[in-house]
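S.K.: Okay, here's the prediction I keep looking at, along with the sequence it came from:
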Amino acid sequence: MSTDGSAVAERSTASRERDREPVLYEITESGVAVVTLNQPERMNAWGQPMMSAFYRYFEAAEADPAVRVIVLTGNGRAFCAGADMGGLNSISSTTVESASKTDVGALVAEKHPYFLTQLLKPVIVAINGSVAGIGLSLALMADVRFAAAGAKFTTAFARRGLVAEYGISWILPRLIGWGAATDLLLSGRTFLAEEAAELGLVKEVVAREQLLDRALAYADDIARNCAPSSLAVMKRQLYADAGLPIVETSNKAEQLMHESMTRPDFIEGITAFFEKRPPNFPPLTAETAQTAHD
């Protein structure tokens, strides 16, 4: 009995230690990596040690052939409330001189948010609660967004004496149009998930308790039915072609289409369609990964 008790205690301790980790990571059976920001007491504010764990897990998911889609979410009442600016005491004592010495690069550490657009695998975000500042920049650089009903959004920059940071002035107009992006950036106002959906900022608004299940079901469908090679190349097309003329984009697409038809993924996709069965696509190969990056 004491042995059983010790085992239970060990599992309980391991569980508590895991719960204290700044970012949680798991992989589902279908190949969906779930990355969860896990500092709810700080509203998942962007800072260390959360940043390092976040980058580490995304690099692991990108490198793992078993992972086909990545889902990002947060624990608690916030997805990410922006940069961690320190405690109230340090904020109240900040001066122009001390603020000017702030290492801005440290706010993003290793990478700018646009690194999500450079990944070969789709990134789906489940915005579980409040999102602001760099948290919003990260969410917008993902590929698809779901949001919990009533979740609060804000760019916040203008109301903090800051500017549109880390590429948000590039991605926001492309997602919702120039006029709406100008409104959200210049006013810095708070708006809800329901308005975000109307603007096209998020795909769907879901009841909070159903949010992660909905995002995982969407990711699972992609993981089971879409070719990793197609996903990798199409992500590159979406973001790399955004500033190119239509003729150049179309010519590039023709070349990429010819290349895709030489891969076994194409044969499997067509065969599965005619046989009326789910496809069995192979993991992403180094060759296809290189094609996507070229």
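M.R.: Ah, there it is.
S.K.: For the rest of this, base every contact and every neighbour count on C-alpha atoms.
M.R.: Will do.
S.K.: for the helix or strand Arg224 falls within, which positions count as buried?
M.R.: According to DSSP states H and E, Arg224 maps onto helix 211-225. Counting neighbours by 16 or more other C-alpha atoms under 10 Å, one finds that the buried residues in helix 211-225 are 211-212, 214-216, 218-220, 222-224.
S.K.: repeat for stretch 176-188
M.R.: For stretch 176-188, by 16+ other C-alpha under 10 Å, it's 176, 181, 184-185, 188.
S.K.: Adding secondary structure and distance to Val34, write these out as JSON lines.
M.R.: Output for the buried residues of stretch 176-188, formatted as JSON lines (DSSP: H, G, I helix; E, B strand; the rest coil; distance: C-alpha to C-alpha, whole Å):
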{"residue": "Ile176", "secondary structure": "helix", "distance to Val34": "27"}
{"residue": "Ala181", "secondary structure": "helix", "distance to Val34": "29"}
{"residue": "Leu184", "secondary structure": "helix", "distance to Val34": "29"}
{"residue": "Leu185", "secondary structure": "helix", "distance to Val34": "30"}
{"residue": "Gly188", "secondary structure": "coil", "distance to Val34": "30"}
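S.K.: try this one side by side with the last:
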Amino acid sequence: MPKRYKLRGASLDAIREKALTQYGPQARIVAAEKVINPGIVGLFAAARFEATVEVGEAAGIAPAALASGPAAPRASTGKTAANPIAGHDLQGPAIAALLERADAAEREMHRPDPVSTASPDFAGLLEHLGKELEARPALHTVPEPSLPPSDAPNEKVPAPLEGNGNVILLVGLGDDALGPALEMSIAAGGSDVRTAGELTAFGHLHVSGRQSAMAARAQAVLTGQNVVVAYGLGKASDIPEQAHAIAGLSADQVWVVADARRKAGDTAAWVRALQTLLSTEPVGVSALAVIGASETASPETVDGLGIPVGWVDGKPARRTSLGKVH
């Protein structure tokens, strides 16, 4: 059974290095928070970070780690999946996301009291949003045919929706969608990142259906944010039963998350199966988010999916296909 330990440091990078030294490469950060000491009338003020590190049962623990002791388990607001997806060591954008979450905790101290979801105003907003969604016509995004670079100088690269109250859905195998969801949130200055489907993540609320998605949308309207939902399909064989659930979330924008390191044929099979099933629903795939493009010699294989690329390895794409980016 994995064990958890509490580590402190001046920065998340320092804690990450300490975790690697004390617990080995199997250690991963699962939670972090920024602790501020206001000092005396502003004097001697200081800030530090505290993180919870999870170490697998098979991981060897250095003697120095024994002094730290296991950290008390933290409560999670998300659901626990029956078949949890294996996590990844938090690096790069994910570390930045944890830092953003720690800063958000500090801002929370000065935020006015939240609007109660039990109030008549909140219920009225939910009802109003529900009527708007029912009246909204079904929109299907048909990708434009690929053109050579010289013929498409003004091509429009897809981008996450701006504004507030929008539901942006990222769909991928396993936990592939979580990284891009966190990255899009950071790029937008902070969004309400949630999980759905077979994917759960520590510290993120889980969207379980239409009503849950509507509540998230309404809350985002009140807070001036968008909702970014990372949807885990689980395995490719689970797609048929997931398509209806995806459509039920009534997302304003749907992204497919493809791993460029996987075999092109395998990726094309599940993406086309998903598109076929969604073609009978009032929702369509708008854009492609690509991960692992910098870790393969042939990232342009995802161009064969026929979906315009809008996000690549943590950043907005410059062109609609990787053959033109690299």
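M.R.: On my side now, so go ahead. Computed from a prediction, not measured in an experiment: that's the story for all the values here.
S.K.: so what number do they get for TM-score?
M.R.: TM-score for the superposed chains, counting by TM-score structural alignment, normalised by the length of structure 1: 0.23, backed by 124 aligned residues with a C-alpha RMSD of 7.0 Å.
S.K.: that older thread, which elements pack onto the helix holding Arg224 of structure 1?
M.R.: In terms of contacts (3 or more C-alpha pairs under 8 Å, 6 or more residues apart in numbering; DSSP states H and E), helix 211-225 of structure 1 is packed against strand 32-37, strand 69-74, strand 123-127, strand 144-148.
S.K.: Of the ones you listed, which stretch is the most buried?
M.R.: strand 123-127 (a mean of 27; mean count of other C-alpha atoms under 10 Å).
S.K.: by contact count, what packs against the helix or strand just after that strand?
M.R.: Per DSSP H and E, the first helix or strand lying C-terminal to strand 123-127 of structure 1 is strand 130-132. In terms of contacts (3+ C-alpha pairs under 8 Å, 6+ apart), strand 130-132 of structure 1 is packed against strand 78-80, strand 152-154.
S.K.: same thing but 10 Å
M.R.: strand 78-80, helix 134-141, strand 152-154 (3 or more C-alpha pairs under 10 Å, 6 or more residues apart in numbering; DSSP states H and E).
S.K.: now the angle between strand 144-148 and the second one, please.
M.R.: Put simply, helix 134-141 of structure 1 runs at 130 degrees to strand 144-148, going by axes from the mean of the first three to the mean of the last three C-alpha atoms, to 10 degrees.
S.K.: So which elements touch helix 134-141 of structure 1?
M.R.: strand 69-74, strand 78-80, helix 115-118, strand 123-127, strand 130-132, strand 152-154, helix 168-176.
S.K.: got the angle for that helix vs strand 123-127?
M.R.: Using the same axes, to 10 degrees: helix 134-141 of structure 1 against strand 123-127 is 140 degrees.
S.K.: before we move on, the earlier item: could you identify which of the helices and strands packed on strand 130-132 of structure 1 is most buried?
M.R.: strand 78-80 (a mean of 31).
S.K.: Let me know the distance separating the residue nearest to Ser230 of structure 1 when sequence neighbours are not counted from Ile267 of structure 1.
M.R.: Among residues not flanking Ser230 of structure 1 along the chain, Ser260 sits closest, at 7.7 Å (C-alpha to C-alpha, 6 or more residues apart in numbering). Distance from Ser260 of structure 1 to Ile267 of structure 1, counting by C-alpha to C-alpha, to the nearest Å: 10 Å.
S.K.: Can you pick out the residue with more neighbours from these two?
M.R.: Shown here are Ser260 of structure 1 and Ile267; by other C-alpha atoms under 10 Å, Ser260 has more neighbours (17 against 14).
S.K.: Could you check how far the more buried one is from Lys152 of structure 1?
M.R.: 41 Å.
S.K.: With Ala289 of structure 1 instead?
M.R.: 37 Å.
S.K.: same thing with Met51 of structure 1?
M.R.: Counting by C-alpha to C-alpha - Met51 of structure 1 and Lys152 of structure 1 are separated by 22 Å.
S.K.: likewise Val233 of structure 1?
M.R.: 33 Å.
S.K.: next one: Phe115 of structure 1
M.R.: Counting by C-alpha to C-alpha, the gap from Phe115 of structure 1 to Lys152 of structure 1 is 24 Å.
S.K.: same thing with Thr249 of structure 1?
M.R.: 37 Å.
S.K.: same for whichever strand or helix holds Arg56 of structure 1, what does it pack against?
M.R.: Using DSSP H and E, Arg56 of structure 1 sits in helix 50-63. Here helix 50-63 of structure 1 touches strand 23-27, strand 32-37, strand 69-74, going by 3+ C-alpha pairs under 10 Å, 6+ apart.
S.K.: quick check: angle from it to strand 69-74?
M.R.: Using the same axes, to 10 degrees: helix 50-63 of structure 1 against strand 69-74 is 160 degrees.
S.K.: longest helix anywhere in structure 1?
M.R.: As assigned by DSSP state H, the longest helix anywhere in structure 1 is helix 2-19.
S.K.: what's the angle from it to strand 23-27?
M.R.: 110 degrees.
S.K.: so which of the helices and strands packed on helix 211-225 of structure 1 comes closest to Ser98 of structure 1?
M.R.: strand 32-37 (29.4 Å; C-alpha to C-alpha).
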